[in-house]
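>>> I would like the atomic coordinates for the input below:
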Amino acid sequence: MIRKLLSSVREYKRNTILAPVYVTFESILEIAIPTLMALLIDNGINQKDMSYVLWIGLALTVFALLSLLTGILAGRSAAIAASGFAKNLRHDMFYNVQKFSFSNIDKFSTASIITRLTTDITNVQNAFQMLIRLGVRAPMVIVFSLIFSFRINAYLSLTFLAVIPILGLGLWLIMSHVHPIFVRVFNTYDKLNNVVQENLHGIRVVKSYIRQDFEEKKFEGISLSIFQDFTKAEKRLAFNMPLMQFCLYASMIMLSWFGAKAIVASGNNTALGLTTGELTSLITYAMQILMSLMMLSMIFVMIIISHTSAERIVKILDEKSDLKSGNYPVCIVKDGAISFENVSFSYPGNTDKLVLNRINLSIATGETVGIIGGTGSSKTSLVQLIPRLYDVINGKVTVGGVDVRNYDLESLRNQVAMVLQKNVLFSGTIKENLRWGNENATDEELIHACRLAQADGFIREFPEQYDTYIEQGGANVSGGQRQRLCIARALLKKPQILILDDSTSAVDTKTDSLIRQAFRQDIPNITKIIIAQRVSSIKDADKIIVLDNGRVNAVGTHEELLERSAIYREVYESQSWGGVRHE
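Next up, the predicted model:
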């Protein structure tokens, strides 16, 4: 896990190395200061040698200034390294998410991915910064302070070593109890973000159904769960500081007690002999050890929190797309012919339930094919196999006579344009949204595509026309306008295959008819697959496929299906004479 995370340091290795180097110099200078103080007291003040006092005082000033300078440089390097590390880590995660197939994305909720890209990375960034600075400084100060202490008086310095086993056992017990709680906390964070995201996305529905109270209670329940878990974790972590202070102040008391005796005994030249300056140095080293252990305590808490975050980040980084181009991928899609050969499919995690069962279909280049069926008949699942958003579990799907698994994924998807019922527009101008289909499209090409999609008319009514700003998700345009803009965007790709997944459901029948008429006249060579609930949207298709419970019920023209498909005839009659005519 650590190696995986550190691979994101990259160009910030220099600062990552410089920070501990500066910290090392800072620590050495700080360790030398108490020794100089002892010399100042014993050989200068006690001996009344002002020249010696001035020289040692000057040395102390230089050491303090150098320590300050190296501390500033260490802080600067650590900040740059940690910020750069977080930037690269965020980039690597987002870049890997972009390569996920739908089945990979299904393993992680959107809210969970957002939490990992924000809160979790911030936790790891803070831990990284503390480790390369305080994590180096604290142990170094402790080790050097112990060495200098033992040089002064080994017997008294044993008091420091006595507390180490107690501290080690206490910290291990705290960590073993706290880590599982933080694992649960961050999973609950995912749920909280999901509730917020759902609420904001569906705020119009919430308000129209007056469900604010319900949403507030749902949010409050999850928020309370996080509060309770965090409180439980913090209560355990709270034992960390008292444990530290008890052990270290106990050491200080023992050091002061035995040190005072040692100074008295120094007149008798015993093994405990100690000068005033040496006792002052020992107390200063004890304070440095105390402060360093306090730093380690903070690092320890941060590591506990960030360890859970690091595990969640690595899960994203380690996730590999289960859809990959072959070793020698085909990069050219010669035409829009499609074939389903004995295809069966089920979604990952639910392999026992076949969504599509033994599908056999053949669609020629340039054909217009309609697909109709009841809710849950797997219409969308069928067309998602064409651009290889999922892989079949049995059989094969071919485009242009080549198995889709043998294509270069990017080349295949460039030739298959899908327009979904729930389309997404991004914040930006209409032009910027349209150029998702072709970033190099000219203004004339944009206008032509919008005319085909019957979008040019309403765009011209906006004050800024094609430079009109679209809010996030297309909130400032109607559902029908959003669908027509997405159809225009798909047409700009100039694909071999155009798939409309119930993407005219929000437009009126007249506009729907005009779109189909434009398709017949202007893009006759593109294979068009139209999923629809309205028979009027597909009755003029070259062939119509009737799906029922994941199987092909019937295939034929409108007239043929009226004669031999009970399902199709029932749908047609209900729409024609059920109180509302669609023609």
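>>> alpha carbons only for contacts and neighbour counts from here, please
OK.
>>> Not including adjacent chain positions, what is the nearest residue to the residue nearest the centre of the chain?
Central residue of the chain (C-alpha atoms, centre = their mean): L117, 3.2 Å from the mean position. With sequence-adjacent residues excluded and distances taken as C-alpha to C-alpha, 6 or more residues apart in numbering, L117 is closest to R90, at 6.0 Å.
>>> I'd guessed I283 sits against M252; true?
Yes - between I283 and M252 a contact is recorded at 7.3 Å, counting by C-alpha atoms under 8 Å.
>>> Could I get the buried residue list for stretch 452-470?
Of the residues in stretch 452-470, 452-456, 459, 465-466, 468-470 count as buried by neighbour count, 16 or more other C-alpha atoms under 10 Å.
>>> Same check on stretch 390-405?
Under 16+ other C-alpha under 10 Å, the buried positions of stretch 390-405 are 390-392, 394, 396-400, 402-405.
>>> Please identify which pair of the residues you listed lies farthest apart.
Largest separation among the buried residues of stretch 390-405 by C-alpha to C-alpha: N394 and G400, giving 19.5 Å.
>>> Quick check: chain neighbours aside, which residue is closest to I459?
Using C-alpha to C-alpha, 6+ apart and skipping the chain neighbours, the partner closest in space to I459 is Q465 (5.2 Å).
>>> show me the contacts for F340.
Contacts for F340 were tallied using C-alpha atoms under 8 Å, 6 or more residues apart in numbering; they are 359-362, 395-398.
>>> among these, which are in strands?
Those of these mapping onto strands are 359-362, 395-398, per DSSP state E.
>>> The stretch 151-300 of the chain: helices as residue ranges?
154-201, 203-208, 212-237, 240-265, 276-318 (DSSP state H, counting those that start in this stretch).
>>> Deepest-packed of those, please.
With neighbours defined as mean count of other C-alpha atoms under 10 Å, the helices of the stretch 151-300 of the chain peak in mean count at helix 276-318, which reaches a mean of 20.
>>> Would you do the same for the sequence below? I want to compare the two.
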Amino acid sequence: MLIRILRTHLRPYQRPITLLVLLQLVQTIATLYLPTLNADIIDNGVVKGDTGYILRLGGIMIAVTVLQVVCAVGAVFFGARTAMAVGRDIRASIFDRVQSFSAREVGQFGAPSLITRTTNDVQQVQMLVLMTFTLMVSAPIMCVGGIIMALGQDVPLSSLLLAVVPVLGVLIGLIVRRMRPLFRTMQVRVDTVNRVLREQITGIRVIRAFVKDDYEKKRFAGANDELTDVSLQTGRLMALMFPVVMTVVNVSSVAVMWFGAHRIASGGMQIGALTAFLSYLMQILMSVMMATFMFMMVPRAEVCAERIEEVLATESSVVPPVAPITKLLRHGHLELRGADFSYPGAEAAVLRGVDLVARPGETTAVIGSTGSGKSTLLGLVPRLYDATGGDVLVDGASVRDLAPALLAETVGLVPQKPYLFSGTVASNLRYGKPDATDEELWHALEVAQARGFVEELEGGLDAPIAQGGTNVSGGQRQRLAIARVLVRRPEIYLFDDSFSALDYATDAALRSALGRETAEATVVIVAQRVSTIRDADRIIVLDEGQVVGTGTHSELMSENPTYREIVLSQLTEQEAA
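I've put the predicted structure just below:
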């Protein structure tokens, strides 16, 4: 998965990567050349007392060092720039894919996990790319080049490398093998911490209201401790890796000094050659150490890449049409024909064989007990979900065949939980119509019975709105959400229990104003409150995902026991009549 993701996202950056590799190659060759120059200075300059020779080779060493530094800086620059660009591209790919998801896919992953995958997981892959460009590219060149140069200094002494390098590789491999499952567990527990923290921040009022501070502290501490435990296990393995590497390095150095001394005593080797050989040994083992550092990052990056690929490989159940319809002949006619909907793996369908017709100039209401599928029914129209059976038609065309932009212009949904974005009142109201004038905004606020409290806010239309609309009340959020849809003036209005937080007087005033504003539009209202829907032109009664009654309030009161039971649970016989 990691290689697949990197291959895909590194392809646009072939030119800087090629330049980076060339710079690393030059830098490594310069690094490998310095010990040979140093050995030459010792054997032919220091031992013979030739000061001129020392100065000449010393100047060459300075020039080589400058070249090495320039190439190293250039390689780091291009490596960092490319790694950051790759991280940006992967985040953009995840964001684009998540934006295409229906509510089903978003629920499948969960918001905390999607956030972690877009931020923390991408960061791990990005860091791996950065370390690869700055360390790993030069490591194999340094290792192979160091072995060649060491052989050039003394072949018999180089036989030590045949034992040292494989031992180091096996030890590192055993440690990395144990780290991989720990990294997967770590990322899952990061998800858990994010989920718990998100719930606690969002639900802070409920926590305070029920005095559950201590309980939530313990819940967060439990999730935090689980993450800490697996992090400590991983940290112990990381801490073990460097002592193992350094032990092998130091033992190798001692062995080289021991056998090298005997080689010098027998006349088979010079002192400068031993010094150079030690330098090459250090360079070889340092390249292995750099590879070790990379191997520490690879398991976690591989796990993160798998989690990223899960998102990128998930296809949305709501697929855009290949040849979309971009224009409708009629205006606002909505029909559901035998619509079914069920979640993957669910034992029972949420909706079964739902038939519904809503016409322009009429108000159609949907009522039913909790869990009867009312919100799911409305979600089929703007394609938050796609019906698993039957069809949903707007102006005689299936919503599956409509261009997404046309469907968004035609259908306006006020969800059960209205959400406001951080910004101002005006920026939220213009969310569906960016070019709306202030007069249009004030008109929509007046219809939604929100003008009064907006005028009292400091700044009016420019008053700040916090993320999620947490700085306004639930009723104010609902009215602003209704006004946001009114600004766009769609042909079909869908209100999903959008009046539940309003008092009866505001509810009545809002419905009266809406009736005038949407006189020529199609209105579908889902409500729990009977008083909200009793005057509708048509009332649909849902029970366990099926339509069990259709008619006006008076017709259903006399003919439908399910509707009558719902009404009498809220009103007396006299009020219902």
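>>> How close are the two chains, by TM-score?
TM-score of the superposed chains, computed with TM-score structural alignment, normalised by the length of the second structure, equals 0.96; 575 aligned residues with a C-alpha RMSD of 1.8 Å.
>>> sec struct for P320 of the second structure, please.
Recorded secondary structure, P320 of the second structure: coil (DSSP: H, G, I helix; E, B strand; the rest coil).
>>> can you tell me which residue in the first structure aligns to it?
Counting by TM-score structural alignment, P320 of the second structure lines up with S325 in the first structure.
>>> In the second structure, what range does the host helix or strand of V546 of the first structure match?
Following DSSP states H and E, one finds V546 of the first structure within strand 543-548. Counting by TM-score structural alignment, strand 543-548 of the first structure lines up with residues 538-543 of the second structure.
>>> Just checking the distance from the matching stretch to the centre of its chain.
39 Å (C-alpha atoms, centre = their mean, to the nearest Å).
>>> who touches T132 of the second structure in this structure?
Contacts for T132 of the second structure (C-alpha under 8 Å, 6+ apart) come out as M294.
>>> now the one 10 residues further on
With contacts defined as C-alpha under 8 Å, 6+ apart, M142 of the second structure is in contact with 28-29, 32, 283-284, 287.
>>> V163 of the first structure now?
247-248, 251.
>>> Off-centre distance for stretch 535-542 of the second structure?
41 Å.
>>> Same question for stretch 250-257 of the first structure.
50 Å.
>>> Can you list which of the contacts of V163 of the first structure carry over to the second structure?
Counting by both residues aligned by TM-score structural alignment, their matches' C-alpha atoms under 8 Å, those that remain in contact in the second structure are 247, 251.
>>> Closest one to A554 of the first structure out of the contacts of V163 of the first structure, please.
C247 (81.3 Å).
>>> Can I get the buried residues of stretch 452-470 of the first structure in TSV including distance to K107 of the first structure?
Output for those, formatted as TSV (distance: C-alpha to C-alpha, whole Å):
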residue	distance to K107 of the first structure
L452	38
A453	35
Q454	38
A455	37
D456	40
I459	39
Q465	41
Y466	38
T468	37
Y469	34
I470	31
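>>> Out of the residues you listed, which sit inside strands?
Taking DSSP E, the ones among those that sit in strands are 469-470.
>>> out of the buried residues of stretch 452-470 of the first structure, which one sits closest to V355 of the first structure?
Distances from V355 of the first structure to these, taken as C-alpha to C-alpha, are shortest for A453 (31.8 Å).
>>> Translate the closest one into the numbering of the second structure.
Superposed on the second structure with TM-score structural alignment, A453 of the first structure falls opposite A448.
>>> which ones are touching its match?
Taking C-alpha under 8 Å, 6+ apart, we find A448 of the second structure in contact with 479-480, 482-483, 510, 513-514.
>>> JSON lines for these, including neighbour count, distance to K217 of the second structure and secondary structure?
Listed next are these as JSON lines, based on neighbours: other C-alpha atoms under 10 Å; distance: C-alpha to C-alpha, whole Å; DSSP: H, G, I helix; E, B strand; the rest coil:
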{"residue": "R479", "neighbour count": "27", "distance to K217 of the second structure": "35", "secondary structure": "helix"}
{"residue": "L480", "neighbour count": "28", "distance to K217 of the second structure": "35", "secondary structure": "helix"}
{"residue": "I482", "neighbour count": "30", "distance to K217 of the second structure": "37", "secondary structure": "helix"}
{"residue": "A483", "neighbour count": "28", "distance to K217 of the second structure": "39", "secondary structure": "helix"}
{"residue": "L510", "neighbour count": "20", "distance to K217 of the second structure": "42", "secondary structure": "helix"}
{"residue": "A513", "neighbour count": "16", "distance to K217 of the second structure": "47", "secondary structure": "helix"}
{"residue": "L514", "neighbour count": "18", "distance to K217 of the second structure": "46", "secondary structure": "helix"}
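>>> which pair in the residues you listed spans the largest distance?
L480 and A513 (14.7 Å).
>>> Give the equivalent position in the second structure for L36 of the first structure.
In the second structure, the residue paired with L36 of the first structure is L37, using TM-score structural alignment.
>>> if I pick its match, what's in contact with it?
57, 61 are the contacts of L37 of the second structure under C-alpha under 8 Å, 6+ apart.
>>> cool, S398 of the second structure as well?
Going by C-alpha under 8 Å, 6+ apart, S398 of the second structure touches 391-392.
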